[in-house]
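**Q** my questions are about this predicted structure, shown below with the sequence.
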Amino acid sequence: MSIQAQNTITEAEVFTTTDQAVGNITFTNNGDLVYSHHPFFSPEIRVVKYDQKTNTTSPFPNLEWNTPRATDDNYLSNVLGIRNDKNGIIWILDMAQRDNVTPKIVGWNTHTNSLERIYYLPKSAVPAIAQPNDMVVDTKHGYFIIADEDIGNGGDGTKAAFILVDMKTGITRRVLEDTRTTLPENTPTVINGKHLAVNGVDLLIGNDGITADANFNYIYYGPLNGTKIYRIKTVDLVNHDFTDTELDSKIETYSDKPNNGGMSIDKEGNLYSTALETKSVAVVLAKDRSVHTMIKDDNLVWPDGVSYNHVDGYMYVSAAQVNRGAVFNDGKDLSTKPFFIFRFKPIATGVSFR
């Protein structure tokens, strides 16, 4: 995959630095950041809120929800995916891989500061090998649409899929598992000449980055290790009458892409995709689907989640340093403090509430 322009479209601005790796970022209605501490580093506090007025952080939604215990499972085990919706609810995707609890989506109402709802995800849709890492909160059609990259306990990317959760009923289904657009390609992640590998074997990661356009008409997605972004009409993806074969026939190959993590979009349809190997964020222009470098910075090591803040008009992106984690470096954590959160102005107004 060749990026059309080596020069960046705009500059990256350091928003803040942290002592722990940041995974995905979302926002409250007043623009405060809520983000996951990246689960690859086994953080004590799973999710935090960053108060822009005081430049301080606190456990989100509170300390109790970030404290594992044996008496019940109303706590967060390990979290990467986190999204907001138009109703002021922060939805937290708990992969539940650190503790013996059921994977779940926890909705916290920031208006009432109270639990909105918990959706438990059954083993039939989220087996042990799953790693449900990111999602779209589609309030138009009433679905959580989750990208499962399939690198959970014993997973190797070959069973990557979508997980669909009906917001009304809670019914959860697994679709497009082990299919051409959810599976990783043989495009290993190589950063500074070093392969992302475990015990000498390249880690190939399936269905990962995901976003929806402003009207929830299309879902855009792709495997982390892969050269293409795909899209499918949302009404088709959530239609329980279609078989995987029928769904596959409705998928469009949309554009090229780098090996990427998070994905976002603006109101003109320009797609923003973190480019893991080049310390940058790429953009796919809606006008011709060409791929360009949006921002680049030496401290943007493993850019992970990218999200739009509807209050200040910036896209935010974390630098998680995942490739420096112990699992990829013979048991030695090579990450260095501080960790960075960057922001930049998108080409057009971004899309909120995905």
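**A** Sure, I can see it.

**Q** from here on, just use CA atoms for contacts and neighbour counts.
**A** Fine.

**Q** list the buried residues of stretch 142-151.
**A** Buried residues in stretch 142-151, counted by 16 or more other CA atoms under 10 Å: 143-151.

**Q** so what's the gap between it and the chain middle?
**A** A distance of 10 Å separates the centroid of the chain from that of stretch 142-151, by CA atoms, centre = their mean, to the nearest Å.

**Q** do stretch 59-71 as well
**A** Between the mean C-alpha point of stretch 59-71 and the mean C-alpha point of its chain there is a distance of 22 Å (CA atoms, centre = their mean).

**Q** now the end-to-end length of stretch 167-176.
**A** The stretch stretch 167-176 measures 20 Å between its terminal residues, going by CA to CA, to the nearest Å.

**Q** swap that for stretch 127-145, please
**A** 17 Å.

**Q** pull out the buried positions in it.
**A** For stretch 127-145, burial by neighbour count (16+ other CA under 10 Å) applies to 127-138, 143-145.

**Q** so what's A147 up against?
**A** Contacts for A147 (CA atoms under 8 Å, 6 or more residues apart in numbering) come out as 132-135, 161-163, 207-210.

**Q** shouldn't Y220 be in contact with K233?
**A** No: no contact is recorded between Y220 and K233 when judged using CA atoms under 8 Å, the distance being 9.0 Å.

**Q** and G222, helix, strand or coil?
**A** Using DSSP: H, G, I helix; E, B strand; the rest coil as the criterion, the local structure at G222 reads strand.

**Q** what about versus this one:
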Amino acid sequence: MKTIGHIILLTLTLAVMACKDTTRANRDTVGTNTAPESQKLETVFTDSIYQFTGVAVANDDRLFVNYPYWLDTHQYSVVEVKQGKAVPYPNETWNSFKKGEDGQNKFVCVQAVYTDDQNYLWIVDAAGIGLGPVYQRSNKVIKINLATDAIERIYRFPEEIINEHVYLNDIRVDNQNGFAYMTDSSSGGLVVLDINSGESRYVLEKSPAVLSDKNYTFSPLGEELTTSDGNPLKVNSDGIALSPDREWLYFKPLTDAKLYRINTSVLMDFETPKNTIEESVIDLGTFTTTDGMIFDDKGNLYFGDLEQHSILKITPDLQMQELVQDKDQLIWPDSYSISKDGYLYITASQIQWMPWFHQGKNKTKIPYKVLRLKL
């Protein structure tokens, strides 16, 4: 992999060297368990039955949450939170899927929700029930106009672009240039979607940048997290974030501490050779594990440290700061959305306590929570 331009390389190299020297070493000295009053976590929504992953806040403070179909205990896939109640969105029909039914025009297994700068809600339906293969080729992305609550477009994917083993995870949308970007957290890769034409492209397949480091010991419970077969949990490209100027796409595997970015210009041109795309990836160095991640409008990048139960800010010069730590509430901080009035909304999905890692026993500590933090 190579950088774009010698000046960028020199600048990033110096920054990354500083980051590598300070991030892990300073984790015991930056921040404290007692955050300033303005940085206390607030609970804004709870669910005592169903596990959610994604959260999205619109400009008018409408709050949306999604529930993946991972366990048998499942009801709705996407809800709007109204006066503390979960209301199926955009309607009951889209949330009525049952195994065996046609999933083309219903939510099957929704992984993420995202609100853009033009008042649209984007919904990623990975359609991989229980993280399994795509159900009857029903994976899709749904675009909803929040002014009318009407579905404006459904994006579907040719099988030669996205096969049944691709689990679409998170999404970021660039309306200015007309593209959306998604991660594939199963095989490892990025999906680029032209939101005007509907064409899509799968890139970085098997690139080291999208694959979790096999040598990293991922330990959100204090020891390495293993699946029911005894193998260490390894999750590939998962978190994704688009810089405020839309020039850089940041992404990383979930179960290691590496962070990467790539200039969006090479992704938007579908004629760019795949080897050129891989060579354009920039390794930003070692930070920490996170599931989702998000930029604010000042270029700060926010992580949720899965192993330290904390929320971190990475400044534009790649310095990492701890904002808050809470072992009781930040149990697998999962997805993020930033409201117009400057709150970071956070889901705590408690994935490390799921039956997958405890011989079939669900050890999650209800309720599941949507939290927020004043930035």
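**A** Perfect, I can see it now. Worth saying up front: this structure is predicted, and the values here are computed from it rather than measured.

**Q** now the TM-score, please.
**A** Overall, the chain-to-chain superposition scores 0.89 on the TM-score scale (TM-score structural alignment, normalised by the length of structure 1); 334 aligned residues with a CA RMSD of 1.8 Å.

**Q** who has more neighbours out of Y220 and K233 of structure 1?
**A** Summary of the neighbour comparison: Y220 of structure 1 and K233, criterion other CA atoms under 10 Å, with Y220 having more neighbours (25 against 17).

**Q** now for that one: what does it line up with in structure 2?
**A** Counting by TM-score structural alignment, Y220 of structure 1 lines up with Y250 in structure 2.

**Q** state whether its match and A241 are indeed in contact, as I suppose.
**A** Yes: the pair Y250 of structure 2 and A241 passes the contact test of CA under 8 Å, sitting 5.1 Å apart.

**Q** returning to what we had before: not counting sequence-adjacent ones, nearest residue to the match of Y220 of structure 1?
**A** With CA to CA, 6 or more residues apart in numbering as the criterion, Y250 of structure 2 has its nearest non-adjacent residue at 4.2 Å, and that residue is R261.

**Q** map the one you found onto structure 1.
**A** Alignment note (TM-score structural alignment): R261 of structure 2 maps to R231 of structure 1.

**Q** assign its match to helix, strand or coil.
**A** Secondary structure assignment for R231 of structure 1 (three-state DSSP): strand.

**Q** for it, give its distance to F216 of structure 1.
**A** Note on R231 of structure 1: its distance to F216 of structure 1, by CA to CA, is 12 Å.

**Q** likewise for G261 of structure 1?
**A** 21 Å.

**Q** the more surrounded of these two?
**A** Set G261 of structure 1 next to F216 and count neighbours by other CA under 10 Å: G261 wins out with 27 against 18.

**Q** what sits against the residue mapped onto that one from structure 2?
**A** Under the alignment defined by TM-score structural alignment, G261 of structure 1 is paired with D291 of structure 2. The contact partners of D291 of structure 2, by CA under 8 Å, 6+ apart, come to 238-239, 254, 303-304, 306, 332-335.

**Q** of the residues you listed, which stay in contact in structure 1?
**A** Checked against structure 1 using both residues aligned by TM-score structural alignment, their matches' CA atoms under 8 Å, the contacts of D291 of structure 2 keep these contacts: 238-239, 254, 303-304, 306, 333-335.

**Q** ok, so of the buried residues of stretch 127-145 of structure 1, who is nearest V317 of structure 1?
**A** Ranking the buried residues of stretch 127-145 of structure 1 by separation from V317 of structure 1, with CA to CA as the measure, puts D134 on top at 14.5 Å.

**Q** list the contacts for the nearest residue to the closest one once chain neighbours are set aside?
**A** Nearest in space to D134 of structure 1, with sequence neighbours left out and distances taken as CA to CA, 6+ apart, is G81 at 4.3 Å. Applying CA under 8 Å, 6+ apart, one finds that G81 of structure 1 lies in contact with 23-24, 36, 92-94, 132-135.

**Q** try it again at 7 Å.
**A** 24, 92-93, 133-135 (CA atoms under 7 Å, 6 or more residues apart in numbering).

**Q** in strands, which of the residues you listed fall?
**A** The members of those that map onto strands under DSSP state E are 24, 92-93, 133-135.

**Q** counterpart of I123 of structure 2 over in structure 1?
**A** For I123 of structure 2, the aligned position in structure 1 is I92, judged by TM-score structural alignment.

**Q** what is the burial count for that match?
**A** For I92 of structure 1, the count of nearby residues is 27 (other CA under 10 Å).
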